[in-house]
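1. sharing a model that was predicted from the sequence below.
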Amino acid sequence: MSSLLIYDLETSGLMILDQVLQFAAIRLDRHTLEEIERYNVEVAWRRDMVPSVDAYLVHQLGVDRPGIVAESVAVVEMHQALNQPGTMSGGYNTLGFDDEMLRFAFYRTLLPPYTHQYQNQCGRFDLLPMVVFYYLYAPDTLIWPKKDNGLPSFKLEDFNRENQWVEGRSHDAMNDVEATVAMLRHLRLNKPMWDYLLGYFDKQTDQKRVNDLMAQEGRYAGVGMMIHLRFGQGRHYQAPVLHLGPHHVYKNQLVFLRLDEPLGDLSDDTIMPLMVKKKLGEPGFVLPYVDRYTKNLPHDTKMIVDANLEMLANADISEFVQHCRHQMYDSIEGVDLDAMLYQQSFLSKDETDWCTSFHLAQNKGALLEQHSNPVLQEQALRYLWRFFPEQIPGALQSAAEVSIKSFVHQGLDFKGQVKQTPQQALSRIDAVAVEADKGLQEGMMQLKNHAQTILEEIEAP
């Protein structure tokens, strides 16, 4: 990998059904960290994208902005940037949010959603889990911001303020990218640690480090320390874990069992909350269970770890291990087409080639019946309705409208987040506008007009 692409997104909301409104990135030479090029893409609100006034209050990206381009054009530019050969793309909490938003944007616009993770010597990384590691083991690297309660803050805007890196408003994508680049350069001053942590984002290196846990002798064979922000400050963002092996269904995942709580009788009620699935090449970082990394563990926790390991050593746990390695995510009912990426099989080569031809075609509608995949056809219909409505064949016009109405007017629920309908968006805008700053009133009126246009153009079924 020859370059690091540091990027940030601002979006119309927090759901994968939302769209990217702003994409900014700076490409750095991986070895010198010198800037090579930068991207700054302003994306137009899609004609069926119901606005969130709460998101607007954060990023202040209204409907009428200079230099905006259609999502169909913008997403292609983003895809090309991340897929430039030799690119390692990432930013601050990109694996926790931005990367997934991009995957679904690629999927909706009939572009390969995963190639930036592995093809043409490309890969991904994320500064947030690296920063947590520096906080634990190299705290002199940065000035650490504090919350009002005295606990550390891991928000980028707080780091930027405390370390005085970049002037300008947070939640402007380019300002946030420049702050992230400044953070990266500080972290890279400790090059041995930087290189070691970057290795965790390589699947083979990550797998080897987990395998090395099994080479440990004695009672701690297979035991590691997992570093992850989700474990919380009270546990110093780390938890002792036992490696149970690869998942039998999700081939890129490893299964671990947390050891910092009593395992009791190994019942499902006790075990399932303590089971951790980890994707190779992604957080958390798994370290050896040695004094260097266990020094922050309370004595009581170490006693619980030892008691759990003794119990496991004296029990037949083969059935329990197999159960954990087969445990699957709950299925999600009623998923909208735009959110079905994880429910779909990978496209065949013929289907991928068709998508390429579709993007290149002058008359895209003429290609709609050249394949037998009904999901792909409906995706293409939505794409045409959103960006090239004049190209929809007359016989398919009704099907396109039905599909779009389904997207717009349902309060779609995905992973506990509910998409607003136009009516709900209008009510929320009116409620917020009453007490909003006058400087934001014009933008909120733009959102209101946009939601009203959607309601009028796409009549409820």
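-> Structure's in. What do you need?
2. alpha carbons only for contacts and neighbour counts from here, please
-> Will do.
3. end-to-end on stretch 271-279?
-> This stretch, stretch 271-279, spans 20 Å end to end (C-alpha to C-alpha, to the nearest Å).
4. what about the helices in the stretch 201-350 of the chain?
-> Using DSSP state H, counting those that start in this stretch, the helices of the stretch 201-350 of the chain run over 203-214, 268-271, 291-294, 299-313, 318-326, 349-360.
5. just the buried positions in the second one, please.
-> Within helix 268-271, the residues that count as buried by 16 or more other C-alpha atoms under 10 Å are residue 271.
6. on that earlier part again, which of the helices of the stretch 201-350 of the chain sits most buried?
-> helix 203-214 (a mean of 16; mean count of other C-alpha atoms under 10 Å).
7. chain center to that one: distance?
-> 23 Å (C-alpha atoms, centre = their mean, to the nearest Å).
8. just checking, what packs against it?
-> If you count contacts as 3 or more C-alpha pairs under 8 Å, 6 or more residues apart in numbering; DSSP states H and E, helix 203-214 packs onto strand 223-227, strand 285-288.
9. okay, the angle between it and strand 223-227?
-> 140 degrees (axes from the mean of the first three to the mean of the last three C-alpha atoms, to 10 degrees).
10. and the contacts of helix 203-214?
-> For helix 203-214, contacts defined as C-alpha atoms under 8 Å, 6 or more residues apart in numbering pick out 199-200, 221-224, 243, 280-281, 286-288.
11. centre-most residue in the protein?
-> The structure's the chain has its C-alpha centroid closest to residue 97; by C-alpha atoms, centre = their mean the separation is 3.1 Å.
12. how close does it get to residue 362?
-> Taking C-alpha to C-alpha, one finds residue 97 at 34 Å from residue 362.
13. next one: residue 38
-> 30 Å.
14. now stretch 70-83, how far from the chain's geometric center?
-> Taking C-alpha atoms, centre = their mean, the mean C-alpha location of stretch 70-83 is offset from the chain mean by 17 Å.
15. structure two is appended below for comparative analysis:
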Amino acid sequence: MKNIEQPTFYFFDYETFGISPPLDRPCQFAGVRTDQYFSIIGKPLLIYCQPPNDYLPQPEACLITGITPQTAVSKGLSEPEFIAKIHEQLSVPRTCAIGYNNIQFDDEVTRYTLYRNFFDPYTWSWQNGNSRWDLLDAMRACYALRPEGIIWPNNAQGFISFKLEHLSVANDIEHSHAHDAMADVFATIELAKKLRKAQPRLFNYLYTHRHKNKLIPLIDVVSMKPLVHVSSIFGTDRGNTSWIVPVAWHPINKNAVIAVDLGQDLSPLFELDIKSLRKRLYTRHTDLTPNELPIPLNLIYINKCPVLAEARNLHPENAGRLGIDRQQCLKNLNKLKEKVNISEKCTALYIDKPEYKTSRDVDFALYSGFFSPSDRLTMDIIRQTKPEGLSALDIKAADERIEPLLFRYRARNFPSTLTNSEQKQWQIHRMYYFETHLPSYRKKLEELTYLYRNDRKKNQILESVYLYVESLVSHKFRE
């Protein structure tokens, strides 16, 4: 590869067998490296991934992508081979990994897949001058702050659609095969070119401020300096935008700042005690009664490339277009500054974590903690060991996740390495999974088959999914 020491973008996209990165599995990956001017350098990467035999691909996902489990099995690599190729590309020094909604989705797919296969889940995104960025929030920011030069399509509800396929068509970008990973990657590259050409200053600002060390100077919790924040948390009816004011750093997570949404009614924040505030804060908005106002607090994670800028960058005409009442926001800001202990009150809300039900399944335990240096060395040894040597490894790991991860790693990818007793253990695991999931899964498959009974193409996909699943559950063991 030429000029690998120069900063490059690596545009990438996954297609998956479901919408949950912890639960579901990738089926296709596409990646293309470009220079700083979005000219393609190097050879595009398009690979498939074989699903494991203890997993049911979601039929809705297959209908969207057109990728059946049989296609993934016949064209795909094993998951360790699949993620190794991806890791190699993402780890090239001075790479900025970029996608469309990758911060919320694709990056999580990467992390969970790396985790299951004994790679470090995080270093690819920060080591050796590497970084990540998300074009979706950049497009949202462009619409909110500097909309000129881009055509903004509406969805069926009358709001601006930020779907990649809709923006591509509206702006004359070739995207005839939406939800094919490579087609999505090329469309993302062209949309990035369009954004930089239409709004070069905004583009450069957002790109520069993808780093948390550029965002921290904007955040002044002492003087409560207001900022404009663009995020999906504000909803499409507000143009995904609001004025916010950071009031305190999170007492536990050093990468999170507590911010007040100045576009909402602040009275619950002032009137409720800590216990009542915490209860309402962790209640879904849809579960609140008509008389219960939502708590106007958000956490902004500075390591997730949030869009933040000085409040003056939301011009009056754009605020009006988005339905943001600047005068009311300023009144709320003044009220907030009059409350002497508001920062302490907000901090107290986050000192104690809410009691969530945690899964005992090791596949979902990525965020249960960081691996120690010694355990990371153990993981390197596992990853570098040839399949025939895995069963002989004498693993002494401090982290209790490593042993069950290793068993599943062998069972899914190298079943011939299992002993008879381990094979029985794996079949018990599979039996439990299928008994738990199959009844609702089959019902869903029947409903979709009836819904699309007049659509030949969709019926063929659903038939393939059905045959795959029946084959999967009818065999006690599938290599």
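-> Yep, that arrived. Nothing here was measured: the structure is a model prediction, and the numbers come from that model.
16. what's the TM-score once they're superposed?
-> After superposition, the two chains reach a TM-score (TM-score structural alignment, normalised by the length of the first structure) of 0.88; 442 aligned residues with a C-alpha RMSD of 2.5 Å.
17. of the helices and strands packed on helix 203-214 of the first structure, which stretch is the most buried?
-> Of all these, strand 223-227 has the most neighbours on average by mean count of other C-alpha under 10 Å, namely a mean of 25.
18. mean shift of that strand relative to the second structure?
-> Taking mean C-alpha distance after the TM-score superposition for the first structure, the mean distance separating strand 223-227 of the first structure from the aligned residues in the second structure is 1.6 Å.
19. now the terminal residues of stretch 382-402 of the second structure, how far apart.
-> 10 Å.
20. just say helix, strand or coil for residue 47 of the second structure.
-> On the three-state scheme (DSSP: H, G, I helix; E, B strand; the rest coil), residue 47 of the second structure is labelled strand.
21. pull the contacting residues for it.
-> 28-30, 75-77, 82.
22. likewise for residue 448 of the second structure?
-> Counted by C-alpha under 8 Å, 6+ apart, residue 448 of the second structure has contacts residue 462.
23. on that earlier part again, neighbour count winner among residue 38 and residue 362 of the first structure?
-> More crowded of residue 38 of the first structure and residue 362, by other C-alpha atoms under 10 Å: residue 38, with 16 against 10.
24. which parts of the second structure are strands?
-> Taking DSSP state E as the test, the strands found in the second structure are 8-16, 26-34, 45-48, 95-99, 131-134, 227-230, 241-249, 256-261, 297-301, 307-310.
25. mean per-residue distance, the fifth one to the first structure?
-> After superposition onto the first structure, strand 131-134 of the second structure lies on average 0.6 Å away from the residues it aligns with, using mean C-alpha distance after the TM-score superposition for the first structure.
26. one more: the second one?
-> Comparing strand 26-34 of the second structure with its match in the first structure after superposition yields a mean distance of 0.6 Å (mean C-alpha distance after the TM-score superposition for the first structure).
27. I'd like the distance from that strand to the chain centre, please.
-> 15 Å.
28. next one: stretch 1-9 of the first structure
-> On the basis of C-alpha atoms, centre = their mean, stretch 1-9 of the first structure sits 15 Å off its chain's mean C-alpha point.
29. can you give me the buried ones in that stretch?
-> Buried-residue list, stretch 1-9 of the first structure, by 16+ other C-alpha under 10 Å: 3-9.
30. now tabulate these in JSON lines and tack on distance to residue 319 of the first structure.
-> Shown next, in JSON lines, are the buried residues of stretch 1-9 of the first structure (distance: C-alpha to C-alpha, whole Å):
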{"residue": "3", "distance to residue 319 of the first structure": "46"}
{"residue": "4", "distance to residue 319 of the first structure": "44"}
{"residue": "5", "distance to residue 319 of the first structure": "45"}
{"residue": "6", "distance to residue 319 of the first structure": "44"}
{"residue": "7", "distance to residue 319 of the first structure": "44"}
{"residue": "8", "distance to residue 319 of the first structure": "44"}
{"residue": "9", "distance to residue 319 of the first structure": "44"}
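31. thinking again about what came up before, can you redo the helices of the stretch 201-350 of the first structure as JSON lines with distance to residue 127 of the first structure?
-> Output for these, formatted as JSON lines (distance: least, C-alpha to C-alpha, whole Å):
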{"stretch": "helix 203-214", "distance to residue 127 of the first structure": "16"}
{"stretch": "helix 268-271", "distance to residue 127 of the first structure": "31"}
{"stretch": "helix 291-294", "distance to residue 127 of the first structure": "20"}
{"stretch": "helix 299-313", "distance to residue 127 of the first structure": "29"}
{"stretch": "helix 318-326", "distance to residue 127 of the first structure": "29"}
{"stretch": "helix 349-360", "distance to residue 127 of the first structure": "32"}
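32. for residue 84 of the first structure, which of those helices is the nearest?
-> With C-alpha to C-alpha, the closest approach to residue 84 of the first structure among the helices of the stretch 201-350 of the first structure belongs to helix 349-360: 17.1 Å.
33. could you count how many residues lie near residue 39 of the first structure?
-> By other C-alpha under 10 Å, 16 other residues sit near residue 39 of the first structure.
34. now do the corresponding residue of the second structure for it against residue 107 of the second structure, distance only.
-> Counting by TM-score structural alignment, residue 39 of the first structure lines up with residue 45 in the second structure. Distance, residue 45 of the second structure to residue 107 of the second structure, using C-alpha to C-alpha: 17 Å.
35. great, nothing more from me.
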